[in-house]
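J.: quick check, what structure comes out for this input:
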Amino acid sequence: MLIQRMSAVFGRLRNETLQLQDGLNIIEAPNETGKSTWCAFLTAMLYGINSRERDKAGFIADKNRYAPWDGGSMSGRLECHADGADLTITRTTRRQTAPMTDFQAVYTGTASPVEGLTGANCGETLLGVSREVFERSAFIRQSGLAITQDAGLERRVASLISSGDEDTSYTEAYDALKKQLNRRRFNKSGQLPALEAELAEVQQQLDSSVQLQQQLADALERSQALESDVQTLSDELAQYDRWEAAQKRRQLAALTTDADTAAQRVHSLT
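T.: Presented below is the predicted three-dimensional model:
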């Protein structure tokens, strides 16, 4: 992409225009003349302004830092050459709480919109990199010389030192692995503690089952012993019954013999 002209209502810039030429452009001007403001404006035109940023200690959100000094609304126009065509990109503000969110991209000199180019994807479509990569590589402000960690930049760096795969990021991989580890075990929660508790319960049930099987085996053994005792007692009882019957038969025979002898004596005496 080749930037040709920028016009801005942005911070100290009030309807000012910056004309650029082919090749390397070096802007030299005294302090507080708007050099950093033009840099921030270019980023805002390409990637928009994060309206959700809030001021913090030592930090002023861009929507407040670059609010027009005269109290007006942010707006801008960027003319560039990309993909063999001249494009005109404009951003305006409808609501002060969401500056430069109204986006329009047309072919220069026409009213024909550029298909597929939106305020959300403008910078990444034209430059091929995300905002995070842009701000950490090709476009570094004075306050941003210390490059911070970012997944998008890691993917771009990885693509330079590997086979060109831009989908790999250490931070994303680390976060994914950390989430997986937390899912598996985090203190006393997670999948592993749950499975361990389930395993312990199953082991307890298995131990109880083994005890019940042992008790059943002991009961069967006692039952067999008792059945053997019953058979033995039955045999002994049968033997006793036979012995008692034999005794009664002998007693009956003796009594019969005595009766016959008594009868003979009676007969003799008679």
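J.: CA only for contacts and neighbour counts going forward, please
T.: Noted.
J.: doesn't residue 15 make contact with residue 69?
T.: No - between residue 69 and residue 15 there is no contact under C-alpha atoms under 8 Å: 11.9 Å.
J.: shouldn't residue 89 be within a helix?
T.: No - counting by DSSP: H, G, I helix; E, B strand; the rest coil, residue 89 is not part of a helix but strand.
J.: residues touching it, list them.
T.: Counting by C-alpha atoms under 8 Å, 6 or more residues apart in numbering, residue 89 touches 45, 77-79, 103-106.
J.: any idea how far it lies from residue 68?
T.: 20 Å (C-alpha to C-alpha, to the nearest Å).
J.: let's see this one next to it:
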Amino acid sequence: MKLRELKLKNFGKFHDKSIQLQDGINVICGENESGKTTIHTFIKAMLFGLERGRGRASAKDTFSRYEPWEFGNYYSGELRFQSNEKDFCLQRNFDKYSKSVKLYCETDGEELSPEDGDLEMVLDGLTASSYENTLCIGQLHTATNQALAAELKNYATGYYMTGDSDIDVSAARAELLEKKKEADREAREMLQRKERKRETLEQEAAHIWRDIHYMDSELKEVELELQYRDVDEVEEEPPEEVPTSRWRVHPLEIVAIIGACILLLCVLPGPWNSLVTTVVIVLGIIYIWNRMKVGKRKAKTEEVTEELDVGEELISTEKLQWKKEQLTNMCKEKQIEYENLQESLRELDHMNMDYREVDRKREALILAISRLDMLTLEMQKQMEQVLNRKASAVIEKLTDGRYSRLVIDDSLHMHVWHENQQIAVEQLSQGTLEQIYFALRMAVADLLYAEDYPIILDETFAYYDDTRLERAMAWLAESGRQVLLFTCHHRERDLLKKMNIAYADIRL
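T.: Predicted coordinates:
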């Protein structure tokens, strides 16, 4: 990829500022506050966009910092570049009210759609994060961050496993973890539903068991009562019949009354004998009448009582037989219901098909994550070897063979070898440390991107002495990449002239 023209229509201090760029090294020179950092920021904003912050942060964010000094409503720019032997024109309007982006292929006249990912496709997956960690190096910003380490891990796994570095293995692992969480949650909910169902079944079984026990006890009582009645009917002898008189008033009682009256008439003198005899006769009549009345009522009462006793005995026995039959049937029904509940509980003890399916899914996801992690580790080791080789080649050139081996681990921690001695980079001088980080960035860029992107250097070599700077210029010239070197000094241009290295001299 080559940048051909930067057109700052309205961006920061610039208005209709056009900068033509060439292949190789472009030295953009200007005094402090001449706009070097503005141009540097413009390139990144054109490639990846420029978003306005929210809240209080928006007052000091990049969007606000580079708003046009004039014509604030026309916050825009244009970038022409070449990629895959085709010329493109990228136009952006950063204004919050009329924000837009357009991309044209000037070679064939096709209008592309950045909203649909055409710009990312043209840039071949270059992101703002990787751009800042590799190709774009500012003063005192040569060190990388952990985002680059994560991107390298993802690149290593995707590329070495599939041959396609665009495959986002980190996203795939995150998706697998999310699916595993869903499977865990589903399995947990199934177990909870199972336990709730078990508690319900056990409660129902306990109630039915109590009903069965109660009805069984009552049935035994009924059977025992019927058994007693059957024994009484067999063993009890019929009572002897007591002869009852058919007379309600005995004749002897009447004879006695008549005899008494005759005796009184004969014995007592008159007129007392007649009076007393009359009284006795009246009393006898009254006595006979009462005897006849009481006898009749007693006979009727005995008859009714006998009928009631026989009826009550017959009704009670029938009720007991009916109750026995009902209790027996209910016990059978309850027993069947209880056995069905016990069968349901036994089925719960065996994992159902749905749970087994979820469990198999969980095991498969765990295995996939484990396998992916193992392969990631293996691929990272392979990537580290390639990265170490590339970075060592760069550092050897920059240090003229003093440090010929740079070792980088998966977290981008580094150390160098010098005369068979391992040295942590933190022990080295700031100038050497800057060279090591520069070597790391160039090696990563070479590893991650198939296309040679421009290298943006904004006062990057402030800690370099003349010897280090000369080696850096030599390496940049040999790399064949397009270089945009922003500086406020003349020593880079003087050194390039001394080394007979062609460059484009751009003054701000």
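J.: TM-score of the superposed pair?
T.: Overlay of the two chains. TM-score (TM-score structural alignment, normalised by the length of structure 1): 0.66; 236 aligned residues with a C-alpha RMSD of 4.1 Å.
J.: which residue ranges of structure 2 form strands?
T.: 2-11, 14-20, 25-29, 76-83, 86-93, 100-105, 110-112, 136-138, 405-408, 414-418, 421-424, 455-458, 483-487, 503-507 (DSSP state E).
J.: now distance to residue 243 of structure 2 too, for those, in a markdown table please.
T.: Shown next, in a markdown table, are those (distance: least, C-alpha to C-alpha, whole Å):
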| stretch | distance to residue 243 of structure 2 |
| --- | --- |
| strand 2-11 | 140 |
| strand 14-20 | 146 |
| strand 25-29 | 151 |
| strand 76-83 | 137 |
| strand 86-93 | 134 |
| strand 100-105 | 130 |
| strand 110-112 | 131 |
| strand 136-138 | 137 |
| strand 405-408 | 131 |
| strand 414-418 | 132 |
| strand 421-424 | 135 |
| strand 455-458 | 141 |
| strand 483-487 | 146 |
| strand 503-507 | 154 |
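J.: which one of those strands lies closest to residue 260 of structure 2?
T.: strand 100-105 (149.4 Å; C-alpha to C-alpha).
J.: which other helices and strands contact that closest one?
T.: strand 86-93, strand 110-112 (3 or more C-alpha pairs under 8 Å, 6 or more residues apart in numbering; DSSP states H and E).
J.: now, of these, which is deepest in the fold?
T.: strand 86-93 (a mean of 19; mean count of other C-alpha atoms under 10 Å).
J.: if we can go back for a sec, closest one of the contacts of residue 89 of structure 1 to residue 146 of structure 1?
T.: residue 45 (23.7 Å).
J.: on that earlier part again, for the helices and strands packed on strand 100-105 of structure 2, give me a markdown table that also has distance to residue 190 of structure 2.
T.: As requested, these are exported to a markdown table (distance: least, C-alpha to C-alpha, whole Å):
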| stretch | distance to residue 190 of structure 2 |
| --- | --- |
| strand 86-93 | 53 |
| strand 110-112 | 50 |
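J.: out of the ones you listed, flag the one nearest residue 170 of structure 2.
T.: Here strand 110-112 is closest among those (C-alpha to C-alpha), at 29.1 Å.
J.: ok, and what's touching the closest one?
T.: Residues contacting strand 110-112 of structure 2 (C-alpha under 8 Å, 6+ apart): 102-105, 118-119.
J.: rerun that using 7 Å as the cut-off
T.: Strand 110-112 of structure 2 has contacts (C-alpha atoms under 7 Å, 6 or more residues apart in numbering) with 103-105, 118.
J.: ok now that strand, how far from the chain's centre?
T.: 42 Å (C-alpha atoms, centre = their mean, to the nearest Å).
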